[in-house]
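Asker: Sequence plus the predicted model coming up.
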Amino acid sequence: MGNQLADYQLRGNELKNICAWDFISHVDRIRKSTDRRRLANRDSDDEEDHDDDENELEEQDLDLLDDQVVEDNADEDVSFESIFESEAHKRPRVSLLKGHSQEKTHLLRVRSPNDLLVPVPIGPGIPRRDKPEIYPRYCRLMLIFFKPWRHAKDLRDAGQTWEKAFELFIQTCTREVKQKMNNMQILHECRDSRDD
C-alpha cells in the first residue's frame, strides 16, 4: 500500500515543479489495471458481460500501454499548470519513479479541474507567522507545503536557517502561493476575533 508522501516524492518528472499542497489537491494514484480494463473494454465493446479474466490483456499490450503513458508525458518542458487546466475528458497520467513500492501497478492521474480536493492537514495546528517563538516552525511548514521538493535537503541549503530559506522562497513564489499562506494566517486572526 502506497502513501501520499511516497507518491509525492517519487512523482514522475513531468510533475517535478509541483508543490506538495497542489499535488494533494490535483493528483491521485490509480491502478494501471483501471486503464488496462478500459482499453480492453473499448476493444471488445460488442460483448455485454466482461469479467476480470476476460479483460486481461496480453503482456505486449500491457507494455504498449505503459509506453503510451511515458510517451504522453515524455516532454519535461510541459508546464504542470497547462496539465492541470486541461479540460480534456481523458486525464493526463504520469508514471511513478523507480523505487516506489507501486511503480509497476499504479500511475498518477491528474484530476479534472472540477474534481480538485482541498488539502486538510492533520496533526498539530498550522503555526502562526506572527508569533516569533514559532516562526521557524511556520517557515519550515510553508516550505514543505509550497516549495517543490523530493528530499528534505531540497527545502533549504546546508547550514541555512528555515527563516532564511523561507525569505528566499517568498521572493520567487507565485501570487497564488502567497495568497494561500495569507489565508492560513487569516484563519488564525478570525479565531482571535471570535475569542475576544
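Answerer: Everything's here; your move. Numbering: from 1, shown residues only.
Asker: CA atoms for contacts and neighbours, from now on please.
Answerer: Fine.
Asker: what's the longest helix along the chain packed up against?
Answerer: The residue-count maximum for a helix in the chain (DSSP state H) belongs to helix 175-195. Helices and strands touching helix 175-195, as assessed by 3 or more Cα pairs under 8 Å, 6 or more residues apart in numbering; DSSP states H and E, are absent.
Asker: tell me which residues of that helix are tucked away?
Answerer: Buried residues in helix 175-195, defined by neighbour count with 16 or more other Cα atoms under 10 Å: Val177, Gln185, His188.
Asker: For the residue lying closest to Arg29 once chain neighbours are set aside, give me its contacts.
Answerer: Of all residues not flanking Arg29 in the chain, Leu108 sits nearest, at 4.5 Å (Cα to Cα, 6 or more residues apart in numbering). Residues near Leu108 by Cα atoms under 8 Å, 6 or more residues apart in numbering: Arg11, Val27, Asp28, Arg29, Ile30, Arg93, Val94, Ser95, Leu96.
Asker: The structure to be compared is supplied as follows:
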Amino acid sequence: MPRKLISVSTIDPETGHISMRRSHPWINNFNEYIISSCRSNMDIKFIWTGSDTKALVYYITDYITKTSLSFHDTFSLIQKSITSFKNVSDQTETESAIERSRKLVLRCYNTLASQQELSGVQVASYLMNWGDHYTTHKFQGLYLIQTEIFLQTELNELRIKQNLEHASHDVIDDDNVFDDENTAAEDDNEEKFQIQSTENKNNFVLVNTRVDYQYRSDTLSKICLYDFVSTFYKRKMNATDAKYLSKSSTTEDPQGIRKGRPPNQRFPFQEQHPQATTYLLTEYSEAHIPILYGPQIPRHDREDTKERYSRALLTLFVPWRSVSDLCDVNENWEDALKSRQHHISADSWNIIENIQLLHECKKDRDEHLLRVITEAQTENDTIDPELVIPSRNMRDEYDDTSDNEDLLELLGNLNEYTTNALNSAKKTTENIYIEETIEAVEKVGRFTHTHSKHYY
C-alpha cells in the first residue's frame, strides 16, 4: 500500500502519533538494526495509545487464527478439479458410480491438499502423530440466538394472551403492546433440534441444549446457561450411573469410601425432560469455554440493538427455566436486565466486559486501517467514499457477515481505486520501481555504514 511522503519526522503532541520521515511511498517504517538482523520485510510502529494496543492485539489474534484457504478459493479449486475430472481421457464408461465418486472425491482432496501452506511445526506434528492443531482450552458450541428466539416467542405469546384478555373486557392498553421488530429477521434462525432415541428404541424425541438446560436437575437451579454449557454434558445412562443416582437420593454419601479418583458429579433431568429415564448430566473433568454460533452479542452502546443485547445477557448469565424468570409481560428486555442484573455473578461480569472489549478492539482495528488508507491518499489528503467501511449501525443486528469480508472488500476497493490510479499515473515498469526503491533507501542515509570497510 503506498504511503504518504513525509519530509521530516514529527510527533503530534495531542495524539502522540509519530510520523516517520518517508522519501518513497512504498517504504514501510523500519528499524535499521532489526531489519539488518532479520533480513526480511518489516513495518514497525510505536504503540503509544490504548486504542493502538487494542487494534494491534486484535490484528495479531485475527491473523494467526485465519484459515489457510478462503471459501472462494476452495470452491474455485474444487470446480477446477471437477472440470479436470470430466476431461480425463482414460476414464471409461464401464466404471461404476461408486468408483467414479471415489475418484472425484480423491481428486478434489488432492487438489486442496496441494494448495495448503504447511509450516515446519505442522509437518513435524504430523510426523509425530500429535494432531493437526493445539489449543490451551477446550470448547463447546452454543446456538445462543435459537434460545433467544424461543424465549422471545414465549414472551410474545404471553403478551398476545394478555391483550386478548384485555380485549374481552374492552380494555386495551397500547403501552403494553410490544411489537417485535425483528420477527422477519429471526425467521432464518429458527430453533433446531436433534433426533434421539428414548427408553423405547423405537421412539424418538427432539432435544437440544435449551431443552437440557430448561429441564435440568433441581440441584442446578441457580446455574446460568453459560456455566451449564461450560460445566456439564449429556450422556446415556448406564447401570453404574443408576446406582450413583440412587445413592445420591439418600442421605448416604454417594461417593463413600473408595479407592482411586472420585467420579465426576452426575445429575438427573427433571421428569418433564423427554429423556429423563435414559440420559443424565455429567460434569466435565475440565471446564469448557462456550463458543457462540450465529450472530454475536452486539455492543452495549448501540441504541438500535439494546434490546438484543439485554436479551442475550439475560439468556446467558441469569438462571431461568421459562421466559417469566427473565422478563415480565409488561416489561422490555432492557428494563428486565436492569432489574435482574444482581443475579449475574462477578465472573460473568468479567466475561461481559471482555465481550465489550472485543468490540472495542475491532473498532480500533478498523479505525487504524482507515487512518492508514487516509494517509495513503495522494491528492488533497481526502479519502474515497468507496474505501470507507460501512457503519455497523447501518447493518441488521442479525447480519452474520464476518468482519474479514469487510476488510477484503475494503482492500479490494483500495487496489482498484488507489493502487491502479497510482500505477497509471506513473507508468513505471518493475525495473524502474526497483531502481527507485534502492535509490530512496540510499537517500535515507541509514545504511551508509554497510558500504564502509572495517579493518581489524
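Answerer: Yes, it's here. Since the model is a prediction, treat every value here as computed from it, not as a measurement.
Asker: Report the TM-score for the pair.
Answerer: Scored against TM-score structural alignment, normalised by the length of the first structure, the superposed chains reach a TM-score of 0.72; 155 aligned residues with a Cα RMSD of 2.2 Å.
Asker: Tell me which residue of the second structure lines up with Ala20 of the first structure.
Answerer: Counting by TM-score structural alignment, Ala20 of the first structure lines up with Leu225 in the second structure.
Asker: For the residue nearest to the spatial centre of the first structure, give me its contacts.
Answerer: Residue closest to the mean C-alpha point of the first structure, counted by Cα atoms, centre = their mean, is Phe23 at 1.9 Å. Going by Cα under 8 Å, 6+ apart, Phe23 of the first structure touches Tyr8.
Asker: Helix or strand for it, just tell me which one.
Answerer: Phe23 of the first structure belongs to helix 20-26 when elements are defined using DSSP states H and E.
Asker: Any chance you could list what contacts the very next helix or strand once past that helix?
Answerer: Downstream of helix 20-26 of the first structure, the next assigned helix or strand under DSSP H and E is strand 27-31. Where contact means Cα under 8 Å, 6+ apart, the residues beyond strand 27-31 of the first structure that reach it are Asp7, Thr105, His106, Leu107, Leu108, Arg109, Val110, Arg111.
Asker: let's see 6 Å
Answerer: Thr105, His106, Leu107, Leu108, Arg109, Val110, Arg111 (Cα atoms under 6 Å, 6 or more residues apart in numbering).
Asker: Drop anything exposed from these.
Answerer: Buried by 16+ other Cα under 10 Å: His106, Leu107, Leu108, Arg109, Val110, Arg111, out of those.
Asker: The second one looks like it's in a helix, true?
Answerer: Spelled out, it's Leu107 of the first structure. No: according to DSSP: H, G, I helix; E, B strand; the rest coil, Leu107 of the first structure belongs to no helix; its state is strand.
Asker: How about it: what's its closest non-neighbour residue?
Answerer: Counting by Cα to Cα, 6+ apart, the nearest residue to Leu107 of the first structure once its immediate chain neighbours are dropped is Ser95, at 5.0 Å.
Asker: which residues in the first structure form helices?
Answerer: With helices called from DSSP H, the first structure shows them at 4-9, 20-26, 32-43, 59-72, 80-85, 135-146, 162-172, 175-195.
Asker: Against the second structure, what's the mean shift for the longest one, could you check?
Answerer: The superposed helix 175-195 of the first structure is, by mean Cα distance after the TM-score superposition for the first structure, a mean 0.9 Å from where its aligned residues fall in the second structure.
Asker: what range in the second structure matches that helix?
Answerer: Residues 346-366 of the second structure are where helix 175-195 of the first structure lands when matched by TM-score structural alignment.
Asker: report the angle between the axes of the longest helix of the first structure and helix 135-146?
Answerer: Here helix 175-195 of the first structure runs at 130 degrees with respect to helix 135-146, directions being taken by axes from the mean of the first three to the mean of the last three Cα atoms, to 10 degrees.
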